[in-house]
Each structure stands twice: as structure tokens, then as C-alpha cells.
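# Show me the folded form of this:
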Amino acid sequence: MRPIMRCMQAGKAVGAEHTPSEGEEGPLASAERPILVWFKQDLRLDDHPGLAQALTAEAPLAPLFCFDAALYSHLLHAPHGLEGLLGAVAALRTALRARGSDLLLRMGPATVEVPAAAEMLGAGSVLVEEEVEHRWLAAVAGVTAALPSGCSVMQWKASLFPHEPDSAASHGWNWRRFQQERGAPLPPLPPPAAGLPGLPAEVASAAMQAANAWPASACAPEALAAQLAAGGEPAAQRALGAYLRCCLQPNPAVFAAQLALGTLSRRRLYAAAQQALASAALPFGLGGEAALPARAAAAAAEAGDFHWHLARFDRGRDTRCGCAPRHWRWRGVLTDYIIAEPAACGTRGAQRAAERTGAPAVLLVHGFGAFGEQYRGQVQAMASEGLHVYAPTFPGYGRAEKPALAYSQELWRDFLRDFVIEVVRRPVVAVGNSIGGYISASLAGDYPALVKGLVLVNSAGRLDPGYAAPENPDADPVSAAGPPRLVVDLLSRALFLYLERSIASTLVKIYPAVPANADAWLAEEIRRAACDPGALGVFRSVFYLPKPRPLNYLVAERYGGPALVLQGARDPLNDAVQRARDIAAACSNVRVQLLDGGHCPHDEVPEAFNAALLAFVEEQLPARSAELAAAA
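Have a look, this model is predicted:
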């Protein structure tokens, strides 16, 4: 079965997705000009549908890797991330050379270097994996627009299951429905045999010279750290085999980096797991503890495929925030976020932005069980006031992936830190609701240079005015011992089932002032997320969260900057008024403003909330010029 392709000419689609039938020529079959295979996050030869499709065409093949620092900069924040990339590129180049081909290497912006390589080679098409992450979508679109005349982009994907749900129904599409409709898994493709088409003789020399800027050490595996990630595709395959044979801890998250780089495909992970299960002596099909790693690996592959499709549909989904979501992969976990720019809000937004030059961005942080889109009343409203607004969804929540991670306050804080550094790229006013308030305070306390203002919205976090910081305040806190695993599992399942069935009634209780805003859409989105694979594990992690540092220590001592408590005074979860007073008493840098709302006043009474938030942001703006001050 041939992979699905999509052809785009100079930035615009010229054909719909199409799977050629048996005996029918695909779009590359009659190509005579070279085919440029652009390797990005698919750094392997095994199970590579794009390469397999290219080999059906009678045309020279030109594999290419472009090191675009902007696209791979996130690897600097991941343990051994850069080593992993360089090792994967080195292994890919070695594998191609063993088959009579080679890997062209270029450094610089992909939107410049890939079209330049296509023009140098006289390529008729550029073959590239379909993406869902925003940075890669923008890069592929930029490359497509800059290609020389007569050169088109062909996109491929390697789905684990053949089912293609209707994107129009993606709002209600969930994991349980996916399991019912997905069909049988597709097997991985074998790597190509020896004897790949070489580069065109007349351009091979020039193509190799174009790689001179690439550091030689980048393709010398012996110069790289001896980590798993640095070994590329061969090391990923060996590690997968070892994991399935003898790993006692069923945690396939160890392969997150390999799946993100593409040195290992989801289809190969799934097939290897199924083979391990089939070949083992499994009484009654269970296999006991020995089968757990394989079952966990298969489940991870299934979940990854599901979330990839969900993200693919979400690219065009109309959100309640008035703008389509974007997607970002953090430490191998696919997450989503909402962004609103002043320029997209018409003349008013642009004018306000000019008046507020240098203003920090607004980072909206959701609470437990919620997601970024719950800030539906703030995103466009703040952007129309000239502010850049971001509302991310934490790993483990909403439409983000929910892998088996050690979820904790520190993990979510690190997520926010990297999001601000890699996506926002400017200081922020952090606005956090419930546990999101505590995570925002952790971000401000541990990385104060990133936060110009802090807004706590019915925030979680204990208060301890007499707290004495440890000698090393940056040391990782010790996780709570928690109840026995069996007890936690039973409690989690019981509570999870209860909450799933009572989402609507629970929401109404925490929206006491305007219960109508706890609408069917919000309840359905929370219910949809509760169906996701891994959702129960996130809920279970609450029992093992490390003991948190006091909120007042983070806000007053570690951060010390301007802070506002926007408190829904009718929050049924605690004595909200007294809680706000206690925070102010424990934090000299905090002032309090009460709102007539419950636990989520940003969504319940957005107009009052926005007015208070905007006034606070105004206070953090740099001094305006004398001209603007006079005009005011």
C-alpha cells in the first residue's frame, strides 16, 4: 500500500490527498528530474514511506539535511538533545553511504537553504514528512513558497492506523471513538536494500562542496557523547530490543527523544512490541510482569498516533478564543497553545501595540483538569489592547499528550520556562488559576528574569510565614511517599469515574455567579480529555506530588516583583476572601482585588477580570515617551 501524498506548488495546494490504487502511477512515478528528500524529524531509513515512494520513481535521489538553528534550538534545553541530533544525522549519513548514496548537509535557514539546494540540483520535487508542529509547518510553507519554478513539495505521513476521521467532527472525536474506528495497524516498511540511486554526476561535486560549512565533527560518532540518543537509528533499534527483552520498568517514555527525532517510528515501536508479546510464553494471553514493557510500548505508539491525528485536525479548528491552536513538542510530548497577536485584531490592536511598545507578553496558565482554551474571554480581549497573548496547555491536560511521566510542580514549571524561552521569547506577565497559580509563582520565583508581573487567580499553594528555606533552595524536592500503589490505583479509578460522570454539575458549583458560563462546550472538552490514553495516570500522579514550597516563599522571597491576587470571592472550594487576605499578609509585594465570581473568575466574569488584569499590566509597562504622555 502506497503512502498518502499531497502535492503543493509554490505555496498553494494543487491536488487533494490521494492514495494511488494498485498499478496506478503516483505523482513521482514519471519524474525525471532529481527528487530532493528533505530529512527533518525522520532521521532514519527504516519505515520511511517517503523514501519508499521516491524509490518507485526512475529519478536521481538527493537526501538532504539542513541544520536550521531556529528549528532545532529546543534541543539545547533537552538532556543530550544536540548530541542526539548530531548522532542521528551521522548514523543516517553512514546508512546512506552504505547503500551508494549520501546525505547533503547545509547550514542556515531552511527557507533559504532547501530552495537553494533544489535549484542547484535542478530538482523537480521536494519530498518531506507532513508536520503538525507550528515551527515546522511555517518552515515547510516558507520553503514551498521559495522553491524555483517547476519544483513542487510532496508530503508523506506514516500513520499507525489507516482510519482517517472526518476533521469536521474532531471536536467530539476522542480516544474511545478512535479505538472503535481505527482498523488494523499498518506494518512498518523495511529499510531500502543496498543500491540507492546516487546523486546526479554533474551536480554531485557541487552538492558536496555546499556541505563544507558543516563541521566535520558533527558527523563523527566517536566525537559524540556515549548516550543512547547519540547513536541514531541503530542505537534506537538496539535499545528498543533491550527494553522489550529485559526492562523491569514499563516506561516507553525513554524513547521520547528517538520518536521526536524520527530515529524510531511509532509503527516500528508498535510492531516490535506486538512481536515481543506474541513470541513470549504468555499464559492466558497476559504474560504477567514480563509483558508490561511491551504492552506499555504498544500503548505509547497508539497514543502518539492518536494525538498526531488530533493535532492535525486542530490546525483548522475554530476555538472559543477566536484563533486556531498551534502545536509545540516539548521533550517529545506534543502540546498545544493559543496565541493572539495585536496585528490580528485590526486597527485598534495595532494602535494599542504601538502605544505599548516593550510591553511584556501575557501568559495565561490554566488549572488542574483545564486547558489553555479556557481563557476564551481573555485571549482576544487582551490582544485587542495591544498585548501579545499566549495560553498553553500543560502536558497531561486538554488535548496535549498524556504520557507516563513523573508529573510534578517542577515538571510543569519547567514546561512554562521553556515555553517562554522558545515560543514567547520575551518577558511575561504570568496569570495562573488554581494550581496554575502555584506553577506561575514557581516560574516567577525560580526564574524572575522571565516574569515582569504575577497574577494569582484563586491560586493553590500552602502558606507558611515561618518557612525557613533549605541551604540549597534549588535542590529537587523529595516526592511524597504516598499510599501503596494498589490503593492509589483503586482510589484514582473510583474518583476518576465519579468526576467524569459529574463534570457538568461540578462546573456549575464552581461558577456560582454565572453558572451559564459553565456551558456544554467546557464540560465536553474536559470529558473528551478524560477519555485520552494516560489521563488516569495524570490523575494518579496527584498522590505522589513532591511537597510544595510555600506560596509566600516563592512570591515574596524568591520573586519579590509586582503581584496581584485576583480572587473570586465566592469560590466554594475554600474561604476565598480570607485566603486572599492571608496571601496579602504573607507577601508584602501582593495586593488583592476581589471579584464576584467563583473558582474560575476569568471564565465566569471575564469583563471584570479583564479590566483588573489590564490595569495591572499597564502598571508594568515601561515609561512612555513625553509625546505619548502629553497626548494622553
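# C-alpha only now, for contacts and for neighbours.
Will do.
# and residue 62, that's in a strand?
Yes. Applying DSSP: H, G, I helix; E, B strand; the rest coil, one finds residue 62 inside a strand.
# who touches the nearest residue to it once chain neighbours are set aside in this structure?
Taking CA to CA, 6 or more residues apart in numbering as the measure, residue 62 lies nearest to residue 36, with 4.7 Å between them; neighbours along the chain are not counted. By CA atoms under 8 Å, 6 or more residues apart in numbering, the contact set of residue 36 is 61, 62, 63, 64, 118, 123, 124, 125, 126, 127.
# here's the other one to compare against:
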Amino acid sequence: MAAALALGGVAHLGLGHQLRQKRIEAQWCSKAYLDRSEVLRFSGSGKVFLRCHEVAAFRLPGDCGVRISGKRLVRTIARASAGASGAVANGSTDSKELAILWFKHDLRLDDHPGVAAASAFKQVLPVYVFDPNVCAGWSKELLESLFDAIADLRKELRLLGSNLVVLNGRTADVLTPLAQKIGATCIIAEEEVESSWKRTVDSVLESLEESEPSSSTTGLAFEQWCASLYETRDMESIPDSYKDYLRLGLRTLAPLPPATSLPQMPKDVDAGALPEYGDFVASVDAIRGENQWWETLRAAQEQPGESLLPQAASPASAPSSAQYSPFKGVLKWRDEYILESPDASLLKKQGYYDAEEEVVGEYFIKGGATGASNVLDGYLRFLEPTNRDDYKAVYEHIWEMEKKPGASFRKLFGSALALGTISRRRVMFEALQYEKDRNGGRLSPFGYSTFTVGAAVGDVKAMEWFDILQKKSEMQASQKGFNVGAWRWRGYHIQYASMGNEGPAVLLVHGFGAFWDHFRDNLRGLAEKGYRVFALTLIGFGRSEKPNVTYTELLWAELVRDFIVEVVQEPVVLAGNSIGGFTTTIVSGLWPSLVSSLVLLNTAGKVIPDYKGLTYKKPRESSPIANPVSKLLLFYLQTSSDKLLTRCYPKQPSRVDKWLLNEVKRGSFDPGNTKVLESIFLLRAPLPLNFFLDRYDGNVLAIQGKHDPLQKNARRPEMLQALCTNVSVKYLDAGHCPHDEFPDEVNTFIDEFVKRGPESSKRDRSISPDMANATDDDPATAAEIVEEEIKLITEDLKS
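Below you'll find the predicted structure:
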């Protein structure tokens, strides 16, 4: 297992050949951490193989450090800023002959510490790998943007007298042979946070170790860089709370200037051609097709949730901006400049071809790094009058995106940030510089003068924070035996955990205000019973990102669906608590092929015997009470949430331990913390539970804590059982969170339920008269549950 080790300086690399010749195992079971002197002493000798997985905890890297992956030492080079002098890997004694500069999702030359590090070498070979394994799961629009960004990066490198070598295939299979062929002494790449990219990097490291001849006397170094917003300390000293993190007052790092030159490329290296877009998409599909479940998974993912629900007749919509003649010129400029690569734009303007493209779906900036920089300039100046047609094209989209105030930046620049065609540091620098220019060279203490600056700065700061939080989470969870991963969903950071390597897949989905850790003892307990267990933190909660979007049960359901398709990659036993239970019910009803069986734990959602004529209703656009009530609830969570939590654990209040309380409070300080609360008050009454269960043929187990202070209808599971032929019920002497209050009992219920088989609960529909006429008027929807929480909060405040 790879582990991060802290060093105050840069250690010697390329020791694979020595480690292979003579291994002296250093077992550090009793060590709290490995300090700098110890690591330097042993790694400098080249005679020790550290079994890092047995160390209880590690001091994580600050500005630079190394980690051990297999038998290869991997250095994290210093985070550089514009004020740094010399090479990024300053002070190293490594060979500086030939470096491979491996581009992944950092497709730019501006603010690129890897380019700065490569400048210290005699020769540099820039490389990008079109790896279908990496791009599986990417949208069509993002793949198109990738090709555009690679073309722009290659053009910029050629202007510097270099080029971009394009490889095709599994990264480890093509990058390692290239490194051997040209005699590279170092590979330089960005440090990763996302789990899929980490696996790709680890596969390259493993390939390098396997291919390195035992007679080698130099070894190939692997250096990783990170363009942090702030001059970070060692990760261990950074607090988990965003509020406390801001109090550190870390120095902001300026972006590095664009590269003006690069060392020469090695001779006789074929740069290769970009693959044909259609051929590459076919290779991605072929990789996915190796999974026996792929056709099932793809069919489910291609079905938007809203299209599967009964819709109310909607009034005729107002004409779009495209139908108004004043916008025709704007749309033309959008097609010709903003949404096209620079070369294609020039050809159009010179009249070589005049075909126009229609823009559909999400907004994706074309033109790679060049296009992203242009659009950022226009975005920041949104409130200024302008005669520039390219700015006007940007402005049209901002109007559309600002229907939800402050949401435009992430929507507009999501693909650019995902591909790294623009850096967070560049965004923050340009935004703050523009603000200073508007205010006589200084920043106002009362906030930003334009919403575009506020949105840009706020979003990149939030992205940085959740990346930091992910690194801390991995360290903390590994000490408890959990494997914590990061997954990008629609560009947003989603955290999850997993345990177990074989057996049926189980996916656990938490309730309102919780996180994957709420299944702490279910992950371990079910893994020990022979399951491959995943627990997901929904967007807007826990240590997942909290973006400025409209949160609905359908949004969370599509998140769960995509997680099954892209991460688990096979049908799952799906279990959910409270709002998570209602979310999993939606998944089961809309995409039943993804769910082998369903477990509901004190689920939210109503039961309505006769739901004919009911339709899906979109959330309201605004509510006068959403913001003030959300702030009240947030204040309570930050100060007195222990009282509410204890009420949810009436039989085992000791389970509400210090860790659980601290984690609930921690999340309430994250950037974007009010957005999900505000969205709850915009939701309309959802379709009932039995609507979705009637569309699901699998087995359903409803586990109900009988003393739930938030959901007071004790007959709801019985109503489900009476109305749905596939539901069985188990009661527990527990509260709102039976899975955490009595984890062993719930784990046993789930295990027995799954092993009984898919048909064990099937029976003929038999509805007693009292059930046929029963009503479910007690709190059950997301908004009603929150309202019940507010009532309990009010009682607490009065007492």
C-alpha cells in the first residue's frame, strides 16, 4: 500500500534497483510516525523496504515529500508560486538528463509546476495518453472538449519548439515502454486526488518496477506536483473544520507565468496523431463491454430520471433567447468563437467554411486553454458595457445560468477545470486582480463588487478545500481499516468508502445530514459476512462537495445510479436510511435492473394506496422562508446538534459519541453548507413509495425502528407490505437510525434477507379494508422531516 511520508526537504529517488537487490524490512508497528531523519537515513542507504501499511499514522507531506509505492520512492515536488526561483525540484541530486512530462488533466502551459520542473532537464518529452480505461464514464461533450484541449496544447507546445507526443492504449502499457526506449531518467506528473486517476498512476509505478532490469544502476524517478491555492503546511496540522482552516491565514500562492521555452525533445521520437474521435469512443465502449453487466448498466444510465416519471401538463414556455432576432448575432458569435477552437474560428471568419453548430445540453468551453482564458476574461467583466461580440456570447449564457444566483461559474467552467485547461490559482488571481482594478488597487473588506468575482473565488476555494479534506479523510479512515475514495460526478467531488474484495455488492446510502461514516459498523460487519460493501456520501452532505445546485430526491437518485454504473459496475443490494431510503426506492423503481434487492431503514416517503393521477412536480424556484430557516437550522447544528441526535438514538444514546457529534458539526461549516438546506424548502410533494415499489420486481426488506421521533407513523411499513407484494418487514426496538444504533442486528437482518433469495418475499396481493382506506399523513417527505427537526429544535430552545 502506498503511503505518504513527511519530509522537510527532497529525498533521493531512483532506488528501485538497490531495493530489489537487498531488502531489509523495517517494521514500524509501534511508531506513531516516521520522522524526516529516519526516512532519510534508510532511504539514503538504498537498502530498506518500508512496510508502510503497518504504520499507525503518518506525517503527510507539506511543501514536498516522498511516498513509497511498491518498491519505488515517489517524490512530491514543492508547490511553486510565481515568486519561486529556479527549478521546482530545487536541491535535488537526481540525474537531469531526460524527463517525460506526463499530461493528464492539466492540459495547459500556464501555471504548470510540472513544466517548471521539466525546465531543469536537458531534454523533455511532453506526453498525453488517450487511455479508454480512464475515459470510460466521460460524457460525449467532455470527450469532445478533451480532443479540443489536446489540439490546443499541441499547438502551444509547437510554438515553443516542442511537441506533444500522443499515445493510445492502457497508460501503463504504452508509457513504460516509451520511458525505456528513450532512456528517461524521470517522469513528472500531477499529484492525484480522484481514485480512478490514482489507480492509473499506481499501475504505471507497478509497470516501471516490473520492467526495471535488476542490473540497473540509476532507476527512474517519479516526481509529482501540485498547484495549491495556498502555501500549505503538513496535512496533519490542517484542521478538519473549514472555519478553523480559514483562521490559519495561509499565504495565497500566485500562479506561475506561462512557459516561454522548453528544453529540446529527444530526437527520432514520433509525436503520433490524435486518434479519430469515433474510433476512440468505440475503444472506450469496447473496454466497458468487457464487463458482463455493461449493457444493463448502459441502458439504465441512458434513461434520465425525469423522463421516466408521469409529468403534469406544463404551460407553454416562453420563447428562448434564440427565437428573438436581437440574439441571432450573439448566437452566431457564440458558435464561431467561444464554442469553436481558435483554428476553426479563424477558418470560419476567413470564409473557408460557414457551417454553424447547434449547442445543446450543458455548456462546454471549446478551444482548450486558449478558449478558457478568453471566456474567463469575459465572464469577470459581465457587468461592464462592451462592444466585444465574444464577451456578449458569454453573457448570454450567464443570464441563463444565473437563474440560481451564483451558480454560473461552476456551470460555465466545469469542463475547463475538469480538464485542467485553466488552473484554480489562475482563476483566483485574475478574479482578485480584476476586483482590485475596480477598487483602486485594493480589496474591499465588505465583499466583492461583482457576483462573478464572488462566484469564481468562492468556487475555487471550495474545490481546494474538498481536495484537502479528501487527503485527510484517506489518512484518518485508513487507520480504521476503511478504503476511502474520491469520485467526480458531473464535475463535483463525491466521497465514498469500501470494504471487502469479493461477494455480492452492497451499497449503503445515508439520511439527511449524515455521511458514509454513519455506516461505520455496517461496512465492516457486512464485509466480514462476505460482501463487497460501498458507502456513499451524497452530494451536499458530509465530506462530499456542496455546490450551488438545486438538490432534489431525483438528483440524489441519479447520483446513486451513476455510482452503481461507474464505480461498483454491477447490480447491488441497495440499502438506505431516512431520505436515503426514499432515494434508493426511486433508483429501484426507475432503474430496477441495477438493484438486486432493496433494504429500507426507517425510510422517508409516504404510502398512498390510490396514487393514480399523481404526477412528478419540479421544485419551486424560490421560497421566502428557505434562507432564514436554513440559517436557523444550521446554527443549531453547529451549536446544539447533540440533543437532536440523542433523541434519534433513544435506546442506545451512547452511540452518539464524540466522533459522530464532531463530524455532524464539522460539515455544517463547509463552504456551500446552506444550499442543501435551502433546497429542501423548495421541494414539492414527491410521488409515494409504493409508486416506485410497484415498478420494482426485486425483494424488499423494510427495517423499522419503533421509536423514531421524526417519523411517527408506525404503520407505514405494514402499509407497504399490504400494498406491495415484494415487501417484508422487520421491527427493532430502536430510533431513527437503527443501522447505527444496533448495527449487529441490522447486519444480520440484511445478510439473512439476501441469502434467502430474490423470491422469498413474493406473495399474492391481499389488501385488508383498513389498509385500503388508510392514510399516511404523518411526516415522511424530506421537507416534513426537516420540519419535525425544527419542532424538536424549538422544544430544545424553549427548555
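# about what we covered before: JSON lines for the contacts of residue 36 of structure 1, including distance to residue 528 of structure 1 and neighbour count?
Supplementary listing: the contacts of residue 36 of structure 1 in JSON lines, determined by distance: CA to CA, whole Å; neighbours: other CA atoms under 10 Å:
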{"residue": "61", "distance to residue 528 of structure 1": "44", "neighbour count": "23"}
{"residue": "62", "distance to residue 528 of structure 1": "44", "neighbour count": "26"}
{"residue": "63", "distance to residue 528 of structure 1": "41", "neighbour count": "22"}
{"residue": "64", "distance to residue 528 of structure 1": "40", "neighbour count": "22"}
{"residue": "118", "distance to residue 528 of structure 1": "44", "neighbour count": "23"}
{"residue": "123", "distance to residue 528 of structure 1": "45", "neighbour count": "25"}
{"residue": "124", "distance to residue 528 of structure 1": "44", "neighbour count": "23"}
{"residue": "125", "distance to residue 528 of structure 1": "40", "neighbour count": "25"}
{"residue": "126", "distance to residue 528 of structure 1": "37", "neighbour count": "26"}
{"residue": "127", "distance to residue 528 of structure 1": "35", "neighbour count": "27"}
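# Which two among those residues are spaced furthest apart?
Every pair in those was compared (CA to CA); the two farthest apart turn out to be 64 and 124, at 14.5 Å.
# Residue 396 of structure 2: what secondary structure?
With three-state DSSP as the basis, the three-state label of residue 396 of structure 2 is helix.
# re the thing from before, so which of the contacts of residue 36 of structure 1 is the closest to residue 309 of structure 1?
Within these, proximity to residue 309 of structure 1 (CA to CA) peaks at residue 127, which comes in at 20.4 Å.
# Structure 2: which residue goes with the closest one?
When structure 2 is aligned by TM-score structural alignment, residue 127 of structure 1 is paired with residue 188.
# Cross-check the contact I'm expecting between that match and residue 223.
Yes. Proximity of residue 188 of structure 2 to residue 223 meets the contact threshold set by CA atoms under 8 Å, at 4.8 Å.
# quick revisit: how much space is there between the match of residue 127 of structure 1 and residue 447 of structure 2?
In this structure, residue 188 of structure 2 and residue 447 of structure 2 are 39 Å apart, going by CA to CA, to the nearest Å.
# Ok, residue 100 of structure 2 next?
As it turns out, when the distance is counted by CA to CA, residue 100 of structure 2 lies 44 Å from residue 447 of structure 2.
# And residue 476 of structure 2, by the same measure?
35 Å.
# Neighbour count for these two, which is higher?
The residue with more neighbours, out of residue 476 of structure 2 and residue 447 and counting by other CA atoms under 10 Å, is residue 476; that gives 17 against 10.
# In terms of helices and strands, where is that one?
helix 451-478 (DSSP states H and E).
# The residue lying closest to residue 481 of structure 1 once chain neighbours are set aside - how many residues pack around it?
Residue nearest to residue 481 of structure 1 in three dimensions, not counting chain neighbours: residue 544, with 6.4 Å by CA to CA, 6+ apart. A count of neighbours around residue 544 of structure 1, defined by other CA under 10 Å, yields 17.
# Give the aligned equivalent of residue 544 of structure 1 in structure 2.
In structure 2, the residue matched to residue 544 of structure 1 (TM-score structural alignment) is residue 682.
# what sits against its match?
So residue 682 of structure 2 contacts 619, 620, 621, 622, 623, 626 (CA under 8 Å, 6+ apart).
# Whichever of these end up buried, select them in PyMOL.
Isolation of the buried members of those (16 or more other CA atoms under 10 Å) is achieved in PyMOL through the command below:
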select buried, resi 619+626
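# OK, contacts around residue 374 of structure 1?
Contacts were defined as CA under 8 Å, 6+ apart; by that measure residue 374 of structure 1 touches 366, 522, 603.
# Now do the same for it: its match in structure 2.
Here residue 374 of structure 1 is matched to residue 518 in structure 2, going by TM-score structural alignment.
# Surely its match is in a strand?
No. Residue 518 of structure 2 is assigned helix when assessed by three-state DSSP, not a strand.
# Was I right to think residue 394 of structure 2 contacts residue 376?
No. Contact status for residue 394 of structure 2 versus residue 376: not in contact, 9.2 Å apart, counting by CA under 8 Å.
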